[in-house]
Structure formats: C-alpha cells, structure tokens
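A.B. asks: Have a look at this fold, sequence not included:
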C-alpha cells in the first residue's frame, strides 16, 4: 500500500457499557481522614470477530482509574490484578450464581445486544460526499495543493487515492486523522502537493463499503493564459449585460407610452 492510500477504522466492532458509581465517605479510620470521594467503575465490553462467530465478553472493575479485577470469558473466571482484586476474585469464583451469570454474558449480553444494535451499527451505511478544491501554496509561482474533502460517511473504514493522469500518486500526499462528527459519521481530508501543467487531470478516488464502485472526482489544470481568456470572456459578458439591460428598459418604456395607430377608415 502506497502513501496515497488512507485506511480508516478496521472491521472489528466492540461495544462497551460503562456504569459509574460515586460514593461519599466521611468517617475517620486509623486517625487518618480517608478521601471524601472515590470512584468505582464496572465496564462490560464485547468483542466480535466475523459477526458473532467468535465473541469475547470482558468485565472490568476499576477503582480510581485503576483496574483491580477482571472477568474474561476466554478464561472463564475472575482474575485479580492487585491484592484486593485477588481477594475479590477468590470470593466471586466460589459463588456458583455469580459464575453462571458472568459465563452467560457472551449470549445474554453480547450476542443479544449485537442483534438489537446491528441495524443501527454493523449494517449502517452512509455514502461519503467528496469535493476537490485547489489552494495556492504561499508565494511559490507553480506549486499548488489539491484538497480532497471526504465527509459524512459511515462506517469509518475508507480508502482514498490521488491519481494524476490515471497514475497513483504517493509522494506529496498528506492526510488528517479520521475525525468523528456528532451524527455517527466521519470525515477526513487528503491533500496532494503538485505542480500542475495544462491538460493534467488529477483525480481523488474514494472506496467505501457503502459504494458499489470507486467514487471519483476530477480536477483539470489550466494554463494561466487559458484562465485569463476565460476571465476576460466572463468580464465582457457581464459588461455587455450592464449596457444591454438599461437600453432594453428604455425601449420597452417608450414603446408602452406610444399611442396605438388607428385605421384610416375609422377617422373619416
């Protein structure tokens, strides 16, 4: 893969449920005042491979941003990571009801939520919008920057290439990170530094799961003289309109005020 190809997020999808409890303590212990506020978190996580062919359920217990005990469905038991966590794990692993509940998490929690959320996440497809715009680089006379703006697509996996006259460009290609929008879509900018010559055709080519085939947007370089002629033609057309419109209005006004001629026989 060349430097001109931009890959977004991978195909693996993970869901997470985070429950946070904040507990206040005010009593004294061992003549030392404990923290008045501490944070305990339980985080349930599902990892899917090839749909629901392989599912892994993880349960994390976190105290003040430090994980101290974890359940992993691939292991099948709680595993402590600190002295306190090991005591908790030993206690929970001896509880049949607790172990049945955790071991059922793969089907009860993960596969169930996958089926419920699949139409809104896994199966969701939003086509990208692609726009190409040139930008001059400082005071350099012939150096330009082409910006390919790809916005509003979902999921995040995407491939973007720059082509010049049909040939892939890898040098001078820079991209931003994949950015999330507030509506569950993504956007990214991919830029190409180039020195265009008249007749060169630059193409931003986008491939995404929502598209049946590559989406391409072209930009063709024009010489300075061609641009000047085009601007001159546009200016002449606008100038002609400026003189034509007032004359047309005067003509119509005079025609409206002129008396209608009557047949000679009616006046005799």
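C.D. replies: Cool, got the structure. Here the structure is a predicted model, which is why all the values come from computation and not from measurement.
A.B. asks: okay, CA-based contacts and neighbour counts for the rest of this
C.D. replies: Noted.
A.B. asks: The closest residue to residue 70 other than its chain neighbours - how many residues pack around it?
C.D. replies: Among residues not flanking residue 70 along the chain, residue 60 sits closest, at 4.7 Å (C-alpha to C-alpha, 6 or more residues apart in numbering). Number of residues near residue 60 (other C-alpha atoms under 10 Å) recorded here: 19.
A.B. asks: With residue 244 instead?
C.D. replies: The tally of other residues near residue 244 (other C-alpha under 10 Å) stands at 11.
A.B. asks: what about the helices in the stretch 51-200 of the chain?
C.D. replies: Remark: helices assigned in the stretch 51-200 of the chain by DSSP state H, counting those that start in this stretch are 83-93, 96-103, 105, 112-117.
A.B. asks: so of these, which one's packed in deepest?
C.D. replies: Mean neighbours per residue, mean count of other C-alpha atoms under 10 Å, is largest over the helices of the stretch 51-200 of the chain for helix 105, with a mean of 22.
A.B. asks: Need the helices of the stretch 51-200 of the chain in CSV (columns: distance to residue 38).
C.D. replies: Listed next are the helices of the stretch 51-200 of the chain as CSV, based on distance: least, C-alpha to C-alpha, whole Å:
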stretch, distance to residue 38
helix 83-93, 16
helix 96-103, 25
helix 105, 28
helix 112-117, 31
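A.B. asks: got another, please set it beside the one above:
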C-alpha cells in the first residue's frame, strides 16, 4: 500500500529511550538533563533526549511509494525492549548478560548502526554509483530489449527507496557478522567518570583508519587489532574483538573509559552526549 505515514517527521536515529541511559540520575528531573558537546565549535550545551539525534524525513520513502513494511515497524521492538533490558542489567550489576541478553544487545547494536546517518550516507553513495538499463520488451526465446546499450544513473526515486530498503534488510540480518567477534562488557560505577555516546553510537578502532567511514571492511573484521566500542549507557560499554577477552565482565579502569571517550571525540563533525560536562574535552 502507498506510504501514507506523515512525512518530514523528526526521525530519531538516536532513540530517546537509548539517550535516557546517558542522563546523570541527579539531573533526571531537569527539562534538559543531557550534556551535548559540538565537535566543530567545541561548545557544551544542555539538551533533552527529544531535541537531539534526529533529522526530518530521514526514513521517508520517495513520495507515492508502495510500502509493505515501514522502518517504524522494524525499529519498534528494539526501542520498546532496550530500556527494559538495560534497567534489568543495571539492577543485576550485569550478571548473566551473555546468556540472557547478548543476542538481543548485538541485534540492537546492528539496528543502531544501520539506522545511523553514516550508514544511510554510505548506502546512498553506493546507489548513486549504480548504473541501470530499462527492459523495454521481452521477445521469443526470452530475448530482452533494453532502452540503451550504455547504462545510466538510476532516478532519485530508486536511490531513495533502495537506501531505505537496504537499511531494513541490514537490521533483519540480526547480529550477522558481530556474532564472529568475542564480546565483553566493561562498566563504571561513577557518573563522574562515564561512558559517552554520539552521532555515530558505534565506533570501530584498528589499523584500518577508514573502517568507520566506509562500508564495513572484510579485512578489518578479521584483523586482530580491530575493536568495536558500543556504550549502552553511561555505566556500561560493549566491547568486541577478534580475540577472546580474559574477563567477560569487569569494572573499567579510568584509562579505558578515557580512551573510549576519546574515540567519540575523534571525528571533526557531529557531537558527543554525556551525563556530565567533561572539562578535558
């Protein structure tokens, strides 16, 4: 059926339920409880979970498109369940997360990666570089006639719809390649020394410097230097690597937390979200 959903909405690529995990408990009743650090201006400001992490019409199909399933339906389960899982893990001090919640957390990580501005930009560029021909006739013996012998760029409708469809398909793969990594969880007890998040909530570190700015590289995913960082909230961060970790769950030393914050500080554009104002930024 045609996509009749209201267009040009505030589509949140950082769900509000996810962002609420980065609020200092002392500020939970404030209208703007989050600290926002602009990477271009290096300025701090106070924000609410609803005022950041969104773009208008980000998940809109091209007008008039027939849609079997809208991205909202793909996101809904994760957005509903993630806050519940996070609160459960916090109450249990993260005990049992591997057996009970690892699969869901990796599914959620893939969802966050696929709905991000970076992934959509990558897919759009890939689709813009596609070349097509239009079939004009099918004759005897399945002989196909085409409109040209020189392939040409696809129309804007194709590019837009294929990009959104690719996002949905990526999410439906579940953990996919992330299952090939070993995962641990590192946590902090002090909001004065927190994990943070940002425009791109999952960062990749390794010897392939462009792996976070291009489609996932097969080489990077098999390299023993590659590390994936995904803060779940200010208290905890999932860490993925090719090699097995000595400890599955452990308190993070200040040096590791500082290092992770530095990874989110690395890009030249975008922002970082924190429960506190970090003076060292």
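C.D. replies: Right, received. Where do you want to start? Predicted, not measured: the structure shown is a model, and the values here were computed from it.
A.B. asks: Can you pull the TM-score for these?
C.D. replies: Here the TM-score for the pair of chains, by TM-score structural alignment, normalised by the length of structure 1, is 0.20; 92 aligned residues with a C-alpha RMSD of 6.1 Å.
A.B. asks: residues in contact with the residue nearest to residue 70 of structure 1?
C.D. replies: 41-44, 67, 69-71 (C-alpha atoms under 8 Å, 6 or more residues apart in numbering).
A.B. asks: can I assume residue 272 of structure 2 is in contact with residue 198?
C.D. replies: Yes - counting by C-alpha atoms under 8 Å, residue 198 is a contact partner of residue 272 of structure 2 at 4.2 Å.
A.B. asks: Name the residues contacting each of these two.
C.D. replies: Shared contacts of residue 272 of structure 2 and residue 198, counting by C-alpha under 8 Å, 6+ apart, come down to residue 264.
A.B. asks: Give me the neighbour count for residue 188 of structure 1.
C.D. replies: Residue 188 of structure 1 is flanked by 21 other residues according to other C-alpha under 10 Å.
A.B. asks: Ok, the one 4 residues further on next?
C.D. replies: Other residues within reach of residue 192 of structure 1, judged by other C-alpha under 10 Å, total 24.
A.B. asks: the strands in structure 2, which residues?
C.D. replies: Using DSSP state E, the strands of structure 2 run over 10-12, 34-38, 44-47, 54-56, 135-138, 144-146, 182-187, 197-198, 203-205, 227-233, 236-241, 249-251, 271-274.
A.B. asks: Hmm, I typed the wrong one, I wanted the stretch 151-268 of structure 1.
C.D. replies: For the stretch 151-268 of structure 1, the strands defined by DSSP state E, counting those that start in this stretch cover 158-164, 167-169, 173-175, 179-180, 186-194, 201-208, 215-220.
A.B. asks: now those as JSON lines including distance to residue 112 of structure 1?
C.D. replies: Output for the strands of the stretch 151-268 of structure 1, formatted as JSON lines (distance: least, C-alpha to C-alpha, whole Å):
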{"stretch": "strand 158-164", "distance to residue 112 of structure 1": "28"}
{"stretch": "strand 167-169", "distance to residue 112 of structure 1": "44"}
{"stretch": "strand 173-175", "distance to residue 112 of structure 1": "38"}
{"stretch": "strand 179-180", "distance to residue 112 of structure 1": "27"}
{"stretch": "strand 186-194", "distance to residue 112 of structure 1": "27"}
{"stretch": "strand 201-208", "distance to residue 112 of structure 1": "28"}
{"stretch": "strand 215-220", "distance to residue 112 of structure 1": "36"}
